[in-house]
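> Pasting the sequence and the predicted model now:
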Amino acid sequence: MTLKGKHALITGGGTGIGLAIARSFAAQGAHVTITGRRQEVLDEVATDAMTPLAMDVRDEDDVVAKIAQAVDRNGPVQICVPNAGLATGKAAHKTDMAFWRDMMATNLDGAFLTVRESLKTMRETDWGRVIAISSMAGIKGLPGATCYTASKHGMIGLIRALSEEYMGKPYTFNALCPGYVDTDIVTRNTASISARAGISEDAARDVMVNANRHKRLITVDEVSAAANWLVGEGSGSINGQCIEIAGGQM
């Protein structure tokens, strides 16, 4: 199966997992729209096969306008990857409503708005894939990350509901649930865990490495390979699933 001529929209597409998926889809012939908050970051990584578009997934008006702009340029969205997200830990008793609402607005509201606007044109086509980038925190609780865990559980609920709503139609809805991936998020969290737990940065990094069952960080290419499978030939019966990428059972 080829992605030639298909329009893929990936939020948080300028770095990390989103960028790896964008590059993979573009290499297969897709027209790829990558979004993020900083236009300069998107411009730096975009190729001729990519449309870089600054978009704040927390802002409904911005999402509506920018996805419409992407559709005008690249056609109906047939592959939607809501990937943009925050991954910051904070103990429940220290979580104020500003922190809670920003996390939910980004991770859950942003995913919903992205999928909703993409579906408006995907529904006009005869094939579509929605691949949400959740987390192992969407399947199990993470200590010290109550808000993040709740947002990622919500994303999986969204995907499961959509898979039922469109059952029998030529569109599938799945979530990828990676463990700790070797991205800038791990680098930032290393310092945060070190400060909160009063341990060295090496020990803090080991906390994340050891949380993966095979005791190593996952690569972004391993996550993009799973996304490739979900858009590939024979993927039509994979629907409403939470696919764990964590080196073993979580």
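Cool, the structure landed. What you see is a predicted model, and the numbers here were worked out from it, not measured in a lab.

> use CA for all of it now, contacts and neighbours both
Will do.

> quick one: terminal-to-terminal distance for stretch 103-111?
Taking Cα to Cα, to the nearest Å, stretch 103-111 runs 12 Å from one end to the other.

> Show me the contact partners of that stretch.
Here stretch 103-111 makes contact (Cα atoms under 8 Å, 6 or more residues apart in numbering) with 57-59, 82-86, 132, 147-148, 151-152, 154-155.

> name the helices or strands packed onto the lengthiest strand in the chain?
Taking DSSP state E as the criterion, the chain has its longest strand at strand 171-178. The contact analysis (3 or more Cα pairs under 8 Å, 6 or more residues apart in numbering; DSSP states H and E) places strand 171-178 against strand 128-133, helix 146-165, helix 220-231, strand 242-245.

> Use this one as the comparison:
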Amino acid sequence: MSQPTFKNSFTRKYRKGPYSRISPTQPALSASGKTVLITAGHTGIGFAIASNFALACAAHVIIVGRRQNMLEKASKDLSRAHPATNFHIFAASIIDEAAVSTAFRKIRQDIAEPDVLVTSAAYFPSSTNVLETPMQQMWASFETNVRGNLNLVREFLNAPRPKGVSLTNQSPKRDKIILDVSSAATHVFVRKTGVYSASKLAFTRILATAQDESSSLSQNFNLRIHSFHPGVVLTQIGRDNDHNEDTMPWDDVQLPGQFAVWLASPEAEFLKGRFVWANWDVDELLDGKERILKENLLKIGLVRKAEWAIALRRNTWKL
């Protein structure tokens, strides 16, 4: 097959819910001492990711969003469920470059240098044929999904050099990890999502290039960028587009929550700069590591023909 699709998975097992192998309580997936910044972490997939990083013992989880009241509620709920993690909130629109810069300055002054950035905020225009999408919605998609997320990435990577570390210092550099909550719509045609697909693809492609150029970005840290499809999860965006619990067999929101923690772990380092699905079984991905690297698989681009490392047709549902 030429591309993994909803009908053809990259791994034999196609996960629709959390499983023990990617449980954030696994010692190998520990985020102990880490500071994680998540946009739109007050709801849906972002909230699940925030919760699972807390289960992985992250020291700080920072949530950035536009609505102060929802941020406060999420922080209270998360703090109650995970008292060992410090939760912080910042009300800001990611398309406001000055507000994003101010938030990062305060984070670095008052909390810690972020180790992980999760770009979960997104704008989804109304479900229409691509040429019938109002121009205002079309532009808003790129404003949030590309420009806004780039504001975050640039500030995240604008990390000051740690004290006592010189350009010739041979001590291990810290990892800085970006988790791009993307969409299968970047490479799978889904009706009436053309504008959303294009904007998500644009940002994911920019990040893939940034990973390729990462050696010249900084001498102070090692950069890892992972883009992933979080599964088909019923979120408020879906409800706003007339979906409910019965319109399709949804994936459990805890699946991308756990998968994000796994992606940030050393086990997934070989997948940097690549595009994966939260539905793919991680043991099978690890078993296919050598071939994925040798054949340069799981990168978005023009595909003539690919014999996927571990792909088999799965007998499951259709969209």
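Good, I have the coordinates. Computed from a predicted structure; not experimentally measured.

> Break down the stretch 1-150 of structure 2 into its strands, ranges please.
For the stretch 1-150 of structure 2, applying DSSP state E, counting those that start in this stretch gives strands covering 8-9, 35-39, 60-65, 86-91, 116-119.

> Tell me which of the ones you listed sits nearest to V232 of structure 2.
Among the strands of the stretch 1-150 of structure 2, the nearest to V232 of structure 2 by Cα to Cα is strand 8-9 (13.9 Å).

> tell me which strands and helices the closest one is in contact with?
strand 312-313.

> Pick out the residue nearest the middle of structure 1.
With distances taken as Cα atoms, centre = their mean, N83 lies nearest the centre of structure 1, 2.0 Å away.

> What is the aligned counterpart of that one in structure 2?
Residue pairing (TM-score structural alignment): N83 of structure 1 is matched to S120 of structure 2.

> Pull the contacting residues for that match.
Applying Cα under 8 Å, 6+ apart to S120 of structure 2 gives the contacts I38, T39, A40, G41, I45, G46, D180, V181.

> so what corresponds to the last one in structure 1?
If I follow you right, that is V181 of structure 2. Under the alignment by TM-score structural alignment, V181 of structure 2 pairs with I133 in structure 1.

> tally of neighbours for its match?
For I133 of structure 1, the neighbour count with other Cα atoms under 10 Å is 28.

> Can you add distance to T186 of structure 2 and give the strands of the stretch 1-150 of structure 2 back as TSV?
Supplementary listing: the strands of the stretch 1-150 of structure 2 in TSV, determined by distance: least, Cα to Cα, whole Å:
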stretch	distance to T186 of structure 2
strand 8-9	16
strand 35-39	20
strand 60-65	24
strand 86-91	29
strand 116-119	16
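
> Tabulate these (CSV), appending distance to R147 of structure 2 and mean neighbour count.
Formatted as CSV, those follow (distance: least, Cα to Cα, whole Å; neighbours: other Cα atoms under 10 Å):
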stretch, distance to R147 of structure 2, mean neighbour count
strand 8-9, 31, 20
strand 35-39, 14, 25
strand 60-65, 16, 24
strand 86-91, 18, 20
strand 116-119, 12, 24
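
> Show me the one of these that comes nearest S51 of structure 2.
It's strand 60-65; of the strands of the stretch 1-150 of structure 2, that one is closest to S51 of structure 2 (Cα to Cα) at 8.9 Å.

> how much does the closest one deviate in direction from strand 86-91?
Strand 60-65 of structure 2 and strand 86-91 are oriented at 20 degrees to each other (axes from the mean of the first three to the mean of the last three Cα atoms, to 10 degrees).

> relative orientation of strand 60-65 of structure 2 and strand 35-39 in degrees?
Using the same axes, to 10 degrees, strand 60-65 of structure 2 lies at 20 degrees relative to strand 35-39.

> Can you pull out the residues in contact with strand 60-65 of structure 2?
33-42, 50, 53-54, 71, 85-94, 111, 121.

> and if you look at stretch 116-132 of structure 1?
Taking contacts as Cα under 8 Å, 6+ apart, the residues outside stretch 116-132 of structure 1 that touch it are 63-64, 67, 71, 76-83, 111, 115, 155, 159, 170-176, 227, 230-231.

> Weed out the non-buried ones from the residues you listed.
Buried residues within these, counting neighbours by 16 or more other Cα atoms under 10 Å: 63-64, 67, 71, 76-83, 111, 115, 155, 159, 171-176, 227, 230-231.

> on that earlier part again, just name the closest of the contacts of stretch 103-111 of structure 1 to R37 of structure 1, please.
Nearest to R37 of structure 1 among the contacts of stretch 103-111 of structure 1, with distances taken as Cα to Cα, is V57, at 8.3 Å.

> how deep is that closest one tucked in, by neighbour count?
Per other Cα under 10 Å, the neighbour tally for V57 of structure 1 reads 29.

> With the flanking residues excluded, which residue is spatially nearest to the counterpart of it in structure 2?
Aligned by TM-score structural alignment, V57 of structure 1 pairs with I94 of structure 2. Spatial nearest neighbour of I94 of structure 2, chain neighbours left out: G148 (4.7 Å); criterion: Cα to Cα, 6 or more residues apart in numbering.
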